[in-house]
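> missing the sequence, but the structure's below:
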């Protein structure tokens, strides 16, 4: 098979920073980024250049935040892509490495968050499944205090981002990736669910099962489209490289979701 030609445009650290400024990313702000590297085009320097462009744009007083989730640290009984034999479950639960913010890789959130997670000076929150990583002067405040029994609620970085008047950037990603909407799920009536993972405790490694608000991104794409339609003044649209982007405040997105979810996606407690 012949090698397919590369797909542009050509993006560099400098061109990406220029595009981010043109979009409206401001020096000194706190920015939560959901991203797709391939959506940008051909990036000279890959995810490292993208992170550098964000840091150039945010400046020394700005804080870059990304999801650094590790959903594979979970109960194998629920694995579907792919499933594993039931006779393996007990051994997997016993052998799963405990979450370590320094060494546990992120999974399912793209390569840009992994570059942020491993960046010199980056900090990462403590939840074994739904951590966030951050670079900048606000990183400690955003990442500290992430409770083991609170995946994405009031004791997670999402609430700290709301308090900090942070904005969300969907960089080539859809509203179904918008973790901020999950914070609204904690503020409307809904069911609870169990989550299991290997955690590090003062007593050492422990396999834990906690109960927390049941979260799902079901219909988040519709929620986002309605938010953009009803609150066009809150959503900045544009492109970075070839990536379609949405830039909006965490606080306004969560408030809208709190009103939208009980009407359009009611759930039994």
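In hand now; what should we look at? The structure displayed is predicted, hence computed values, not measured ones.

> every contact and neighbour count from this point should use C-alpha atoms.
Fine.

> now do the helix of greatest length in the chain: which elements does it pack against?
Ranked by residue count and defined by DSSP state H, the top helix of the chain is helix 250-264. With contacts defined as 3 or more Cα pairs under 8 Å, 6 or more residues apart in numbering; DSSP states H and E, helix 250-264 has these neighbours: helix 157-163, helix 180-185, helix 220-230.

> now for residue 257, how many residues are close by?
Neighbourhood size, residue 257 [other Cα atoms under 10 Å]: 26.

> my guess is it contacts residue 178. True?
No. Taking Cα atoms under 8 Å as the definition, residue 257 is not a contact partner of residue 178, at 11.1 Å.

> can you tell me the centre-most residue of the chain?
With distances taken as Cα atoms, centre = their mean, the residue of the chain nearest its centroid is residue 67 (2.8 Å).

> so the closest residue to residue 262 other than its chain neighbours, which of the three states?
Excluding its sequence neighbours, the residue lying closest to residue 262 (Cα to Cα, 6 or more residues apart in numbering) is residue 188, at 6.9 Å. Secondary structure state of residue 188, per DSSP: H, G, I helix; E, B strand; the rest coil, is coil.

> please compare the first structure with the one that follows:
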């Protein structure tokens, strides 16, 4: 495949609908985007140029290590988030949350988006994804799909879904590491793919190529609004049915209080 240059990446992003001044939450799988000029840093530079000086770029930045206290200055991101996210938080001027469910951001709205204390569950309204939603931000899925779209977890919590499986983290309390357990709306997330049809039918999802990857762009508020409409009819919509034998979804169902 041919290497795609920065100017072409910026053109693709703008054609997709990324505008100067946007707040943009990006989930990306760089292996789908490459080869591009400058590698992951070239992609970040193109995103910056498309957003301009008044835009804010946000990426997930959690470590995934539940056994160690998170350090925003040194904890690498989990491998699931990819090389772009792991490079992004290390760049000069990027702000990173000071908790294990971290996001990172740069731009005028970055500090307000990432500054919340530890959110439990991780995607409550007072969390980075909640702040992007509050500010009418956009979501870019680049080389990935809605199974990576953390904003759908925000919609679940706003809809008061009844499932909460136990998650564990290590926090620093008065200088001493302490393990904590909490309930989280976990499941396999495969059925988050339903959002494709909802957004497409409403004409609210832009799709196209960025680099060599398939990209989806939507407003956070549009996504959450449509998800809430569907969850109002079935709060278990995102869980596989019992006969589909999904262990993660079965665990979520088992957590629902009886009665």
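Great, that's in hand. As the structure is a computational prediction, the values presented were derived from the model and not from experiment.

> now distance to residue 126 of the first structure and mean neighbour count too, for the helices and strands packed on helix 250-264 of the first structure, in JSON lines please.
Shown next, in JSON lines, are those (distance: least, Cα to Cα, whole Å; neighbours: other Cα atoms under 10 Å):
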{"stretch": "helix 157-163", "distance to residue 126 of the first structure": "10", "mean neighbour count": "22"}
{"stretch": "helix 180-185", "distance to residue 126 of the first structure": "17", "mean neighbour count": "24"}
{"stretch": "helix 220-230", "distance to residue 126 of the first structure": "26", "mean neighbour count": "16"}
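
> which of those helices sits closest to residue 38 of the first structure?
Nearest to residue 38 of the first structure, of all those, is helix 220-230, at 20.2 Å by Cα to Cα.

> what range does the helix or strand following the closest one cover in the second structure?
Using DSSP states H and E, the helix or strand that follows helix 220-230 of the first structure in sequence is strand 236-240. Mapped onto the second structure using TM-score structural alignment, strand 236-240 of the first structure covers residues 206-210.

> for the matching stretch, give me every contacting residue.
Residues outside stretch 206-210 of the second structure that contact it (Cα atoms under 8 Å, 6 or more residues apart in numbering): 9, 12-13, 16-17, 33, 142, 214-218.

> how about 7 Å then?
Under the contact criterion Cα atoms under 7 Å, 6 or more residues apart in numbering, stretch 206-210 of the second structure has outside partners 9, 12-13, 16, 33, 214-218.

> now, these that are in strands?
Of the contacts of stretch 206-210 of the second structure, the ones assigned to strands by DSSP state E are 214-218.

> so what corresponds to residue 12 of the first structure in the second structure?
Under the alignment (TM-score structural alignment), residue 12 of the first structure pairs with residue 5 in the second structure.

> next one: residue 210 of the first structure
Residue 210 of the first structure maps onto residue 181 in the second structure, by TM-score structural alignment.

> how many residues are close by residue 21 of the second structure?
Neighbours of residue 21 of the second structure using other Cα under 10 Å come to 16.

> hmm, residue 201 and residue 208 of the first structure touching each other?
No. Between residue 208 of the first structure and residue 201 no contact is recorded; they are 9.9 Å apart, counting by Cα atoms under 7 Å.

> redo the contacts of stretch 206-210 of the second structure as CSV? Include distance to residue 71 of the second structure and neighbour count.
Below are these laid out as CSV (distance: Cα to Cα, whole Å; neighbours: other Cα atoms under 10 Å):
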residue, distance to residue 71 of the second structure, neighbour count
9, 33, 24
12, 35, 19
13, 33, 24
16, 35, 20
33, 29, 22
214, 33, 16
215, 31, 24
216, 32, 22
217, 31, 22
218, 32, 22
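
> return the closest of these with respect to residue 202 of the second structure.
Residue 202 of the second structure lies nearest to residue 218 out of the contacts of stretch 206-210 of the second structure, by Cα to Cα, at 11.2 Å.
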